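*Asks:* show me how the following folds:
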Amino acid sequence: MTLHGLGIGWRPEISGIIAQLDDLAFCEVIAESLGSSLPPELERLAVPVIPHGISLSLGGADPLDPRRVEHLAQVAGLRGVPMVSEHIAFVRAGGIEAGHLLPVPRTYEALDVLTRNITHIQESLPVPLAVENIAALFDWPDDELTEAEFLSELIERTEVRLVLDIANVYANALNRGLDPWTELCRLPLEHIAYCHIAGGSVHDGKYHDTHTDPVPRQVVELLEQFTAAGHHPAIMLERDGNYPPAHELLGELDAIADAAGLRRITANTEWSRT
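*Replies:* Prediction:
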């Protein structure tokens, strides 16, 4: 299934706002929050739902946890699920949980691990898998490849789709002293499943992808530039805390829709009339 239009990350705290969005294209929901069925509020939306995993640790040296693999396969079989997604990251090592998405060394050895784990997941799922580029506050000293080279090689090996997080591209470029647009153009853009956009802020000289701050103007402008260059994937807003008043959240959705050349989906909400 090919996604089109504007989506949002579904969270219980903003489910009332999401329920009023007009022609919402899709929702993404944390896979680990799901059980044997979708939450009733999400079920009533009757839109495609993408379970988004955060704990598989695809880039970790430890073997994948069979229980986590089994759970992801279970939620992939729920009604209205066209694909599932996870992160190009690791979250545990030696039995120790990091509590964060940590960057994988951009080495051929790490590519071998990712290829093995992604192939295993693909064989376990009833729907396609897409993987997301993460925001990294550091690079490993033994990196052998650029991020673009690493992603391209991974996709060539596994034929996995890409969840392109445009805000993460901006974060990594800013923190590495690089040009965000140049870095974005180097990525394997022909393999995009859908895109993320989220907010962040600068602390101690580093840009942090917080998902609890408004989307910066520079990130919206990067999306606009991306669209003007002829790229029109489905795109969604992520917000994971510090939820703003409804009118501010709707304003962010409108700004994203405008930048991506999509129709606004907020016109019929009660907050749009206040």
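
*Asks:* from here on, contacts and neighbour counts on C-alpha atoms
*Replies:* OK.

*Asks:* where along the stretch 151-274 of the chain do the helices fall?
*Replies:* Counting by DSSP state H, counting those that start in this stretch, the stretch 151-274 of the chain has helices at residues 166-176, 180-185, 217-228, 246-260.

*Asks:* next, the second sequence, to be compared with the first:
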Amino acid sequence: MWRMRGRELMGAGVPTLGLGLGWRPELALLIERHRDLGFVEVLAEDFDASGSLPAPIERLRDRGVTVIPHGVTLSLGGAEPLDRTWLKALGRLATRLGAPVVSEHIAFVRAGGVEAGHLLPLPRTRAMLDLLVANVCLAQDALPVPLALENVATLVEWPHAEMDEASFIAEVLERTGALLLLDIANVHANARNHGWDPLAYLDRLPLDRLAYVHVAGGVEREGLYHDTHAHPIAPPVLDLLEELAVRTALPGVLLERDDKFPPDAAVASELNSIRSAVLRGDDRRKQGVA
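*Replies:* Below is the predicted model:
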């Protein structure tokens, strides 16, 4: 069975995490009952790094489930200075959780003091790349564990790009030594919305830097695919997950669900679909079948 195996390390020094589910209060009971989960991810902004942890999180830690803080407000691609107070709190939270890694997004969320409330895409220019690298390095210096960077879904792209998305991400990882949190649903969304080949994208990423993988549901509206985290996983996303597992052994894969929470049986079915896609890809990789 594909699941967590203690603290075994992958090539980039990342522990083998196995199958995961994003922790939300609405899913807490399901997560507690689902004994095949190797890790969960918590929204870092929902936790007080100086306060006590919720009892369900403490119980998960007691039984050996890895807990990873996932940030959404650091704004690594913003022109404004990083919030050093929040960085310190994020580091304290990672330490309290015993987390092997902290994750954040390749995005910006504020400008001119205005909060967007969304993960906004970055213009893929050399100037933006230099700014992002500088901010990632500052964050890494402040955190007690490695930082993993996540690709985001975009409905529009900035004009005058100087490189494609895969090249942009690869260079950020190369220049910073950061890890990659690859959201395979976002790969599908961007390939579908912007007309590029998702398999060629995977082949150009430094998959040896992979920390773990996100999978989520979405829906197509008026010709655009929306990454909603509130709908079932689209079959092409599971196909891409299998293709990713053909290319490299996956440290862990986590299902995100943030709204319209379905019955527990439906969530369990999606977790089984994820597991099956990974196992199919593993088998093809081991047999040398492309």
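
*Asks:* count residues in the vicinity of the counterpart of residue 74 of the second structure in the first structure, would you?
*Replies:* For residue 74 of the second structure, the aligned position in the first structure is residue 56, judged by TM-score structural alignment. The tally of other residues near residue 56 of the first structure (other CA atoms under 10 Å) stands at 25.

*Asks:* most tightly packed of the helices of the stretch 151-274 of the first structure?
*Replies:* Of all these, helix 166-176 has the most neighbours on average by mean count of other CA atoms under 10 Å, namely a mean of 22.

*Asks:* how close does it sit to the second structure?
*Replies:* After superposition onto the second structure, helix 166-176 of the first structure sits on average 0.5 Å from its aligned residues (mean CA distance after the TM-score superposition for the first structure).

*Asks:* please work out which residues of the second structure line up with that helix.
*Replies:* Alignment of helix 166-176 of the first structure against the second structure: residues 184-194, by TM-score structural alignment.

*Asks:* quick revisit: can you pull the contacts of the match of residue 74 of the second structure?
*Replies:* Residues counted as contacts of residue 56 of the first structure (CA atoms under 8 Å, 6 or more residues apart in numbering) are 64, 65, 68, 69, 86, 90, 91.

*Asks:* sorry, back to before: between the helices of the stretch 151-274 of the first structure, which one is nearest to residue 197 of the first structure?
*Replies:* Closest approach to residue 197 of the first structure among the helices of the stretch 151-274 of the first structure (CA to CA): helix 166-176, 5.3 Å.

*Asks:* so what touches that closest one?
*Replies:* In contact with helix 166-176 of the first structure (CA under 8 Å, 6+ apart) are residues 133-137, 179-180, 183-184, 195-199, 206-209, 219, 222-223.

*Asks:* cool, stretch 109-117 of the second structure as well?
*Replies:* 73, 74, 75, 78, 79, 80, 118, 119, 120.

*Asks:* related to what we said a few turns ago, just the buried residues from the contacts of residue 56 of the first structure, in ChimeraX please.
*Replies:* Here is the ChimeraX selection string for the buried members of these, based on 16 or more other CA atoms under 10 Å:
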select :64,68,69,86,90,91
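
*Asks:* so which residue is dead centre in the first structure?
*Replies:* The residue lying closest to the centre of the first structure (CA atoms, centre = their mean) is residue 196, at 4.8 Å.

*Asks:* how about that residue, what's its match in the second structure?
*Replies:* With TM-score structural alignment as the criterion, the equivalent of residue 196 of the first structure in the second structure is residue 214.

*Asks:* residues contacting the closest residue to that match other than its chain neighbours?
*Replies:* Closest residue to residue 214 of the second structure in three dimensions, ignoring its sequence neighbours and counting by CA to CA, 6 or more residues apart in numbering: residue 183, at 4.3 Å. Neighbouring residues of residue 183 of the second structure by CA under 8 Å, 6+ apart: 150, 151, 152, 213, 214, 215.

*Asks:* against the second structure, where does stretch 8-24 of the first structure fall?
*Replies:* Going by TM-score structural alignment: stretch 8-24 of the first structure matches residues 21-37.

*Asks:* just to revisit the earlier point, narrow the contacts of helix 166-176 of the first structure to those in strands?
*Replies:* 195, 196, 197, 198, 206, 207, 208 (DSSP state E).

*Asks:* the residue nearest to the centre of the first structure against residue 163, yeah?
*Replies:* Yes. Counting by CA atoms under 8 Å, residue 163 is a contact partner of residue 196 of the first structure at 7.1 Å.

*Asks:* that older thread, from residue 238 of the second structure, how far off is the match of residue 196 of the first structure?
*Replies:* Distance of residue 214 of the second structure to residue 238 of the second structure, computed by CA to CA, to the nearest Å: 11 Å.

*Asks:* cool, residue 257 of the second structure as well?
*Replies:* In this view, residue 257 of the second structure and residue 238 of the second structure are 15 Å apart by CA to CA.

*Asks:* equivalent analysis for residue 137 of the second structure, please.
*Replies:* Note on residue 137 of the second structure: its distance to residue 238 of the second structure, by CA to CA, is 33 Å.

*Asks:* same question for residue 25 of the second structure.
*Replies:* On the measure of CA to CA, residue 25 of the second structure and residue 238 of the second structure end up 26 Å apart.

*Asks:* then residue 110 of the second structure?
*Replies:* In this view, residue 110 of the second structure and residue 238 of the second structure are 33 Å apart by CA to CA.

*Asks:* swap in residue 155 of the second structure?
*Replies:* According to CA to CA, residue 155 of the second structure and residue 238 of the second structure sit 21 Å apart.

*Asks:* skip the chain neighbours and tell me the closest residue to the counterpart of residue 163 of the second structure in the first structure.
*Replies:* Counting by TM-score structural alignment, residue 163 of the second structure corresponds to residue 145 in the first structure. Of all residues not flanking residue 145 of the first structure in the chain, residue 106 sits nearest, at 5.5 Å (CA to CA, 6+ apart).
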